[in-house]
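1. sequence-free structure coming up:
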């Protein structure tokens, strides 16, 4: 599976090492992954994130100028990739993935979002309509995702009980520490949000915001990740 990052989490294992060993361990790895899926279980040792603050700009002056990127154990990324592919296949089959979202999707990008919005706005101007564009960037969108709301949404969207139980276990007992240089903090429990740097996080956030169209009915809108355009 396509896992681009080569960063090492607390397991000190990177994807290159795993790929090198694959010819010898693939039957055992497959058994581990299938066992986790069948038992709706995500090992606690794979839930520990090492957070590295990455500056959003030159010379950051405040914590809000830093992006918290989570470095997760490589094995967790493998299991997340399998789950991500299965969830996307189901979501595409039943048209659950919203068409107004251009982030986290194949054959979609910033450019497709820009083209869609620009076309709608120019058409409105041609038709002599009053046209106003409001740009919204949700603060800490990924970090404040509420788990119970997510589980309720997954049920509403038609996901099976076993899928929801898997994600309940996935989010249970998650911990993180912060690493800057050679300094590392103590572990703290994570009670909300999806890790920026995880495989499954973007898909879960996309599903989390998939019903926003029910709250906006008098104008058009489009999303790229958490960047929202209403017009």
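-> Thanks, I have it. Computed from a predicted structure; not experimentally measured.
2. contacts, neighbours, all on C-alpha from now
-> Will do.
3. Distance check, residue 5 against residue 50.
-> Noted for residue 5: a distance of 14 Å to residue 50, by CA to CA, to the nearest Å.
4. Neighbour count: those two, which is higher?
-> Legend: neighbour count by other CA atoms under 10 Å for residue 5 and residue 50, higher for residue 50 (24 against 13).
5. which secondary structure element contains that one?
-> Secondary structure from DSSP states H and E places residue 50 in strand 48-55.
6. Counting by contacts, list what that strand packs against.
-> Applying 3 or more CA pairs under 8 Å, 6 or more residues apart in numbering; DSSP states H and E, we find strand 48-55 packed against strand 66-71, strand 175-180.
7. Looking at these, which is nearest to residue 124?
-> Nearest to residue 124 among the helices and strands packed on strand 48-55 is strand 66-71; the distance by CA to CA comes to 36.8 Å.
8. Residues in contact with the closest one: which ones?
-> For strand 66-71, contacts defined as CA atoms under 8 Å, 6 or more residues apart in numbering pick out 7-9, 49-56, 60, 195-198.
9. Between strand 48-55 and that strand, find me the angle.
-> 150 degrees (axes from the mean of the first three to the mean of the last three CA atoms, to 10 degrees).
10. Okay, buried residues for strand 66-71 please.
-> For strand 66-71, the neighbour count (16 or more other CA atoms under 10 Å) marks 67-71 as buried.
11. Please report how far residue 200 lies from residue 60.
-> Distance of residue 200 to residue 60, computed by CA to CA: 29 Å.
12. Looking only at neighbour counts, state which of the two leads.
-> Set side by side, residue 200 and residue 60 show more neighbours around residue 200, with 20 against 12, by other CA under 10 Å.
13. So the more buried one sits against residue 82, correct?
-> No - the criterion here is CA atoms under 8 Å, and residue 200 misses it with residue 82 at 9.3 Å.
14. Which is the succeeding secondary structure element to whatever helix or strand residue 77 lives in?
-> Using DSSP H and E, the secondary-structure element containing residue 77 is helix 74-93. The helix or strand immediately downstream of helix 74-93 is helix 110-126, counting by DSSP H and E.
15. In terms of secondary structure, what does that next one contact?
-> Contacts defined by 3+ CA pairs under 8 Å, 6+ apart place helix 110-126 against strand 221-224.
16. The same query, at a cut-off of 10 Å, please.
-> strand 221-224, strand 227-230 (3 or more CA pairs under 10 Å, 6 or more residues apart in numbering; DSSP states H and E).
17. which of the ones you listed sits most buried?
-> The highest mean neighbour count among these, using mean count of other CA atoms under 10 Å, belongs to strand 221-224: a mean of 22.
18. So which elements touch that strand?
-> In terms of contacts (3+ CA pairs under 10 Å, 6+ apart), strand 221-224 is packed against helix 110-126, strand 134-137, strand 227-230.
19. Second structure for comparison follows:
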């Protein structure tokens, strides 16, 4: 970001001064005050600091010390230049002392050419009220013949999505604006202008009035985040990054020894290899899996239930490519609910999840600050918003069928269960045993590696059948998992998306059914041991010991942790 002004200070700190911490405290308060009063000022602090620790001083002031050669006849660096605008100047040079001085002259020349500010062209579609009304008039009278025809379910969903998106492109035309790094954060995109002639032509009073209003709205929005500082540190951190104009998702670059970076196709190939570790159920295996499953009545999702679910769509989530933004899906929920309920009911009737809803864009999230390999990356799948609505109904029906068979010590993925309940239950059992006296415990914790990515669909289906899943619902869940397609989002600015790939195992993280499908995989693990505590893919257990006459007696069976090979 460009600087709004230049602040230059000349400093002399005598060698006879006793407390050097006073200098640092004074400079730190002054610099903070200037940064609060001016927007991103260019600061230069130059002078004779004598024996002040330069690295400590630069760290306290969040400035860079650029003099790297001795400036005194004793061979010490006493004359410093602390700044945050070193890119606009050349490397300092040392000249001979002036007259009888024992300090060299430090020459700090301006750079030959000042780097131009970075300008980025951003494309967007403005959701203005007039366009929203125009789209609403169209969708209110459109009969959606694509949904009620004799076509296949996949074709119906594809045409339904295409007609909604085609009209979205028509009524909300794409616009382009240029963003400069010197742009004020409170100026909304359509009002930003980097062309000096256009800025000059705009009446100054009118521009100042608009800027004052925008700045007031921006600062009032900024103050609304104050409560997050104490209630939710994660949201507070995200809000601060948005206010300062920094990206929430940093670029991911994994360097190689030859200086190159891991490409998006290499990351996609890495996860594709994991997602094909187990074969998906074949058509010959399906009758064996679904055999002896209890039949169920026809599942009917009415229009009003679909409408209420659409109204709960989160509008602040990013939109899936080639789909209506979540805000518009919620806006036009009364008109989308009927055709969508017809498609969802057809899914339950024939046991097929549409292929267009099984395509996912994978966003890579680093597990550590600077990942060194693909193993330190976590894939989060972004699926169509309408697919998530359909998943909601599948999840409700499935949970109603298996609720009574879910492990009572499972505290994840279920209603009214969270990490707080999980930790309190475990801590309560631990303290009750220790407080008896002459006893101690061992605490075991297991975290499954690539838990969601390595779900075997056959094992998950067999365990769901044992837990009471009905035939039609289990068929639909199996079809939801099989033949999924995915591609990885660009890892950094200027990168491209990867190619489409398929998977034969695993459940995509970020979908609502992923956690529910994993529950049966871990459901029967140490199910007969009382002191077990599960939170989706995290498993903890307490091993109790009793000490009597110096003899330690375990209060558990030696083979309590056994896994049946048929359920692995």
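-> Nice, thanks for sending it over. Source: prediction; values computed, not measured.
20. thinking again about what came up before, export the helices and strands packed on strand 48-55 of the first structure as JSON lines, with columns for distance to residue 143 of the first structure.
-> Formatted as JSON lines, those follow (distance: least, CA to CA, whole Å):
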{"stretch": "strand 66-71", "distance to residue 143 of the first structure": "9"}
{"stretch": "strand 175-180", "distance to residue 143 of the first structure": "13"}
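21. hmm, back to that, contact partners of the strand holding residue 50 of the first structure?
-> 8-11, 60-73, 76, 173-181, 184-185, 187-190, 195-198 (CA atoms under 10 Å, 6 or more residues apart in numbering).
22. start and end residues in the second structure for that strand, please.
-> Using TM-score structural alignment, strand 48-55 of the first structure corresponds to residues 359-366 of the second structure.
23. Average offset of the matching stretch relative to the first structure?
-> Mean deviation of stretch 359-366 of the second structure relative to the first structure after superposition (mean CA distance after the TM-score superposition for the first structure): 0.8 Å.
24. quick one: that stretch to chain centroid distance?
-> 10 Å (CA atoms, centre = their mean, to the nearest Å).
25. Equivalent analysis for stretch 372-385 of the second structure, please.
-> Centre-to-centre, stretch 372-385 of the second structure and its host chain are 9 Å apart (CA atoms, centre = their mean).
26. what does stretch 178-187 of the first structure give?
-> 24 Å.
27. Could you pull out the buried residues of it?
-> Buried residues in stretch 178-187 of the first structure, defined by neighbour count with 16+ other CA under 10 Å: residue 178.
28. Give me the distance between the two termini of it.
-> End-to-end distance for stretch 178-187 of the first structure: 8 Å, by CA to CA.
29. now, which of the buried residues of strand 66-71 of the first structure sits nearest residue 126 of the first structure?
-> Distance to residue 126 of the first structure across the buried residues of strand 66-71 of the first structure (CA to CA) is lowest for residue 67, with 40.6 Å.
30. which residue lines up with that closest one in the second structure?
-> For residue 67 of the first structure, the residue aligned by TM-score structural alignment is residue 378.
31. again, but for residue 84 of the first structure
-> Superposed on the second structure with TM-score structural alignment, residue 84 of the first structure falls opposite residue 395.
32. how many neighbours does its match have?
-> 18.
33. and the residue nearest to it when sequence neighbours are not counted, how far is that from residue 519 of the second structure?
-> Nearest residue to residue 395 of the second structure, sequence neighbours excluded (CA to CA, 6 or more residues apart in numbering): residue 513, at 6.2 Å. Distance, residue 513 of the second structure to residue 519 of the second structure, by CA to CA: 10 Å.
34. Could you name every residue contacting both of those two?
-> residue 413.
35. Trace residue 124 of the first structure over to the second structure, please.
-> With TM-score structural alignment as the matching criterion, the partner of residue 124 of the first structure in the second structure is residue 433.
36. Please verify my assumption that its match contacts residue 544.
-> Yes - at 7.6 Å, residue 433 of the second structure and residue 544 qualify as touching, with contact defined as CA atoms under 10 Å.
37. Please enumerate the shared neighbours of the two.
-> Common contacts of residue 433 of the second structure and residue 544, defined by CA under 10 Å, 6+ apart, comprise 439-441.
38. who wins for neighbours among these?
-> residue 440 (18 neighbours).
39. Report the next helix or strand after the host helix or strand of that residue in sequence order.
-> Per DSSP H and E: residue 440 of the second structure is located in strand 439-447. Using DSSP H and E, the helix or strand that follows strand 439-447 of the second structure in sequence is helix 457-467.
40. Run the angle between that following helix and helix 385-402 for me.
-> Using the same axes, to 10 degrees, helix 457-467 of the second structure lies at 40 degrees relative to helix 385-402.
41. Helix 457-467 of the second structure corresponds to what range in the first structure?
-> Mapping helix 457-467 of the second structure onto the first structure (TM-score structural alignment) gives residues 147-157.
42. Mind listing what's buried along that stretch?
-> Of all the residues in stretch 147-157 of the first structure, those buried under the rule 16+ other CA under 10 Å are 147, 150-151, 153-154.
43. export those to CSV and tack on distance to residue 44 of the first structure?
-> Below are those laid out as CSV (distance: CA to CA, whole Å):
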residue, distance to residue 44 of the first structure
147, 17
150, 21
151, 20
153, 25
154, 23
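44. Going by distance to residue 211 of the first structure, which of those wins?
-> The closest of these, once distances to residue 211 of the first structure are taken by CA to CA, is residue 153, at 8.5 Å.
45. What residues does the closest one make contact with?
-> By CA under 10 Å, 6+ apart, the residues touching residue 153 of the first structure are 147, 159, 164, 207-211.
46. Reformat those as TSV; add secondary structure and distance to residue 41 of the first structure.
-> What follows is the contacts of residue 153 of the first structure, written out as TSV (DSSP: H, G, I helix; E, B strand; the rest coil; distance: CA to CA, whole Å):
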residue	secondary structure	distance to residue 41 of the first structure
147	helix	17
159	coil	17
164	helix	11
207	helix	21
208	helix	21
209	coil	25
210	coil	26
211	coil	28
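47. from those, which is closest to residue 30 of the first structure?
-> Residue 30 of the first structure lies nearest to residue 164 out of these, by CA to CA, at 21.9 Å.
48. Report how many residues lie close to the closest one.
-> Other residues within reach of residue 164 of the first structure, judged by other CA under 10 Å, total 18.
49. Next: the one 3 residues further on.
-> Residue 167 of the first structure is flanked by 18 other residues according to other CA under 10 Å.
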